[in-house]
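S.K.: got a predicted structure plus its sequence, pasted below:
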Amino acid sequence: MACGVPTPTGTTGSDDEPAARDRVDVHVHLVGGAVDELLAALDRNAIAAAVVIASPHLDPALGLAPGPDARMHGWREANDALLAATAAHRARLFPFVAVEPAEVDIPALEGWFQGGARGVKLYFGHQKLHARPLDDPAHASLFEWLEQRSVPVLVHVNTVRYRDELARVLRAHPRLELVCAHLCGSRTDLDRLAGLLREFPRLRVDTSHGAGLPGVDGFTAIEEDRDRLRALIEFQPERFLFGSDLVTARGPPATSTPRAPGTCSSPPTSACSSASGSSSGATPPGSARSRPASTTASRSPSPQSPACSEATPAPGSAPIEHRELQDMSRALCLMGHALKEMPDRACP
């Protein structure tokens, strides 16, 4: 790995087989239909393929943010849209449909898989989407179907709050092919992560952190305990999957309105930006970690960065260059720091 945007191999925007490049991002939220922008971002970061997830609650155009009922809305339509958007790119974009586990109809789920779905994303372990306990009896038929068919499942679980519920699910369904996002909600508590991996030998995790304070806390924890994380990964590397938590979105283009040199306005909506606001594994109140200079510096705009270009946003088509487009390479870079695979210098 290089500390910066990796040099891509293969043809930009092509449907090369993943074997051509060995990086696969297992955690990308495809919203806004920004397929071309996503493929270009994958190429810039030398990533062969990505798991792309139906994410209606993350699409600002839909206005379906979680509400008081803690249920996901619009997921059926989002699944149909995801399968349609990825139909021409299945060699690189692997669609994972999202479901409300107590509401999903198994014949409908089978229909999505016949239409090209490769896996399922469950958000029900997120604090804002936790309508029922994870091990609620209403979820049993879904878990049985997933287990019997060895369907890959990417799950978001805040294990600070819901570890015991997750444990009961895994004990009841020991052959579930589960990948637990954000180091299984334990990015700031490697003891909890080690315990989960020890107790549930089929469980896998992804390395995503997202942006904002949860991401900073996660990368800070890695910096502070890198030897421990490295040991966990080296012991069973097949259980750790790279994920960026990237979110695609169509945003405004730049205009030619100038600003004073060295100043930066609020960054525009990006074509691909990391998801933020995840509560899973966040540092509990009263135990905030200090942030290393290398981490916070990497998030600060400079007059040379795309976020500080001499332009201001205006309505229209989507830009494809923005500070947040670097998040995928930044995640790779900071993970490399944590695992001592590269010098400690500022990541992009």
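M.R.: Looks like it came in fine. The structure displayed is predicted, hence computed values, not measured ones. Residues are numbered from 1 along each chain as shown.

S.K.: going forward, measure contacts and count neighbours with C-alpha atoms only.
M.R.: OK.

S.K.: and the gap between the spatially closest residue to residue 162 that is not a sequence neighbour and residue 233?
M.R.: Once its chain neighbours are removed from consideration, residue 162 has its nearest residue in residue 125; the separation is 7.0 Å (CA to CA, 6 or more residues apart in numbering). Counting by CA to CA, to the nearest Å, the gap from residue 125 to residue 233 is 24 Å.

S.K.: let's bring in a second model and compare:
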Amino acid sequence: MASIKHSTDANGQSKYYVHWRDEKSGHGRRRIFKNIDEAAYFFWQKQNIELDCRTATWKGVDNSWSFQKLLMFFLGYQAGKLEKNIIRMSTYSKCRHDLLAVDGSILEKNILRISHRDITESVCPGCHRWIRSAFFLLEEKRLIAFNPVDRPVRRHRRPITIPSKETVRKLLDTAPRRERIACWLGICGLRLGEALAVTYEDISSEIIQIRRHIVNGVIREGLKRGVERQVRMPRELLALLDPKLFGSPQPLVSNSFTGAPLSINYGTQGILQKTLAEHGIRRFHHLRHFAVSRLAARGVDITHVSRLIGHVNIKTTIDVYGHLFCAPVDMDLD
């Protein structure tokens, strides 16, 4: 099994040693890193290779799987997701901070002997979700058969807020041009990160393609959540766009001076947030709720709606919006 160890040199600088057995020669190898992120990612890759080479005689998790090794394995897994733009840098940084904050004798304990009580007594509550995910990753790899970390108590879902049609109409009539474009994208069911990543390359006079997302003001390929999809171009939105920019990488909603993409702060702390607040709309996401309510009122099937708004699982659509599709039923006996 691969291993990862930490030490310091004569100058007090941290070093991370990753040991593994070469799959071709069978000899032990070692590599030294100065950065824990690179070390954890490399360790995760080598450990995965060993797991992929398991045979029928493999006996399961051995004594080398300490709790600390599990944390580094999961950190490397998260680093791999960051590399593929599956998670944000902020998510990875939070996970890294929480995992490295774990201290005490629990780090040396074998993962097969760790209970939920050990986690509760030794780890802060904010880190429980990462540790549960780490054990779940081992379940997926068939290294363990039981997750010792209890599932967190599910909070009741808050009722969604849907702006009225009159409020949205007034917003579209009075907002500045750039903010109107952003609001129209929200009314089409886009998340804020998706709306800010739509460029003139992604649109035509007929459709809008949702296939990118924004990360720290940079447009990334693929979506952070949900599925790639297409929605029809509203006539009012098309009239607001610049025909000369069609086919260019210019974002539909961009910096007024440089044309560069905007960050998520535009919708949470910037002009868009202020424009929405002036009309009594607290969040950009409420325009997405409005979009679903309009589709439900027009009789669109919930399965179709789930795809239009980019939910991976229709269960999410039913949990959040199912009540909008409950049409009244005639109870007469005739």
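M.R.: Noted; the coordinates are in hand. Since the structure is predicted, the reported quantities are computational estimates derived from the model, not experimental observations.

S.K.: got a TM-score for the two of them?
M.R.: Here the TM-score for the pair of chains, by TM-score structural alignment, normalised by the length of the second structure, is 0.22; 142 aligned residues with a CA RMSD of 7.6 Å.

S.K.: rewinding a little: more neighbours, residue 125 and residue 233 of the first structure?
M.R.: Neighbours were tallied for residue 125 of the first structure and for residue 233 using other CA atoms under 10 Å; the higher tally belongs to residue 125 (25 against 15).

S.K.: is it true that the more buried one touches residue 160?
M.R.: No. Proximity of residue 125 of the first structure to residue 160 does not meet the contact threshold set by CA atoms under 8 Å, at 10.4 Å.

S.K.: quick one: the strands in the stretch 151-300 of the first structure?
M.R.: Chain-ordered strands for the stretch 151-300 of the first structure, with DSSP state E, counting those that start in this stretch as the definition, fall at 152-157, 177-180, 204-206, 240-241, 246-248, 272-274.

S.K.: how about JSON lines for those, with distance to residue 143 of the first structure and mean neighbour count added?
M.R.: As requested, the strands of the stretch 151-300 of the first structure are arranged in JSON lines below (distance: least, CA to CA, whole Å; neighbours: other CA atoms under 10 Å):
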{"stretch": "strand 152-157", "distance to residue 143 of the first structure": "10", "mean neighbour count": "24"}
{"stretch": "strand 177-180", "distance to residue 143 of the first structure": "10", "mean neighbour count": "22"}
{"stretch": "strand 204-206", "distance to residue 143 of the first structure": "17", "mean neighbour count": "23"}
{"stretch": "strand 240-241", "distance to residue 143 of the first structure": "22", "mean neighbour count": "20"}
{"stretch": "strand 246-248", "distance to residue 143 of the first structure": "27", "mean neighbour count": "28"}
{"stretch": "strand 272-274", "distance to residue 143 of the first structure": "29", "mean neighbour count": "26"}
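
S.K.: what's the burial count for residue 117 of the second structure?
M.R.: 12.

S.K.: try residue 28 of the second structure
M.R.: There are 11 residues near residue 28 of the second structure, going by other CA under 10 Å.

S.K.: isn't it right up against residue 21?
M.R.: Yes. A contact is recorded between residue 28 of the second structure and residue 21 when judged using CA under 8 Å, the distance being 4.3 Å.

S.K.: now do residue 275 of the second structure against residue 293 of the second structure, distance only.
M.R.: According to CA to CA, residue 275 of the second structure stands 22 Å off from residue 293 of the second structure.

S.K.: the more surrounded of the two?
M.R.: Using other CA under 10 Å as the criterion, residue 275 of the second structure and residue 293 rank with residue 275 on top: 20 against 17.

S.K.: now the more buried one: which helix or strand?
M.R.: Using DSSP states H and E, residue 275 of the second structure sits within helix 271-278.

S.K.: next SSE after that helix?
M.R.: Reading on from helix 271-278 of the second structure to the C-terminus, the next helix or strand found by DSSP H and E is helix 285-297.

S.K.: tilt between that next one and helix 271-278?
M.R.: Angle, helix 285-297 of the second structure to helix 271-278, by axes from the mean of the first three to the mean of the last three CA atoms, to 10 degrees: 60 degrees.

S.K.: in the next helix-or-strand element following helix 285-297 of the second structure, what's buried?
M.R.: Using DSSP H and E, the helix or strand that follows helix 285-297 of the second structure in sequence is helix 302-308. The neighbour-count check on helix 302-308 of the second structure (16 or more other CA atoms under 10 Å) flags 302, 305-308 as buried.

S.K.: was I right about residue 28 of the first structure contacting residue 50?
M.R.: Yes. Counting by CA under 8 Å, residue 50 is a contact partner of residue 28 of the first structure at 6.7 Å.

S.K.: so for these two, which sits in the more crowded spot?
M.R.: For residue 28 of the first structure versus residue 50, neighbours defined as other CA under 10 Å are more numerous around residue 28 (28 against 25).
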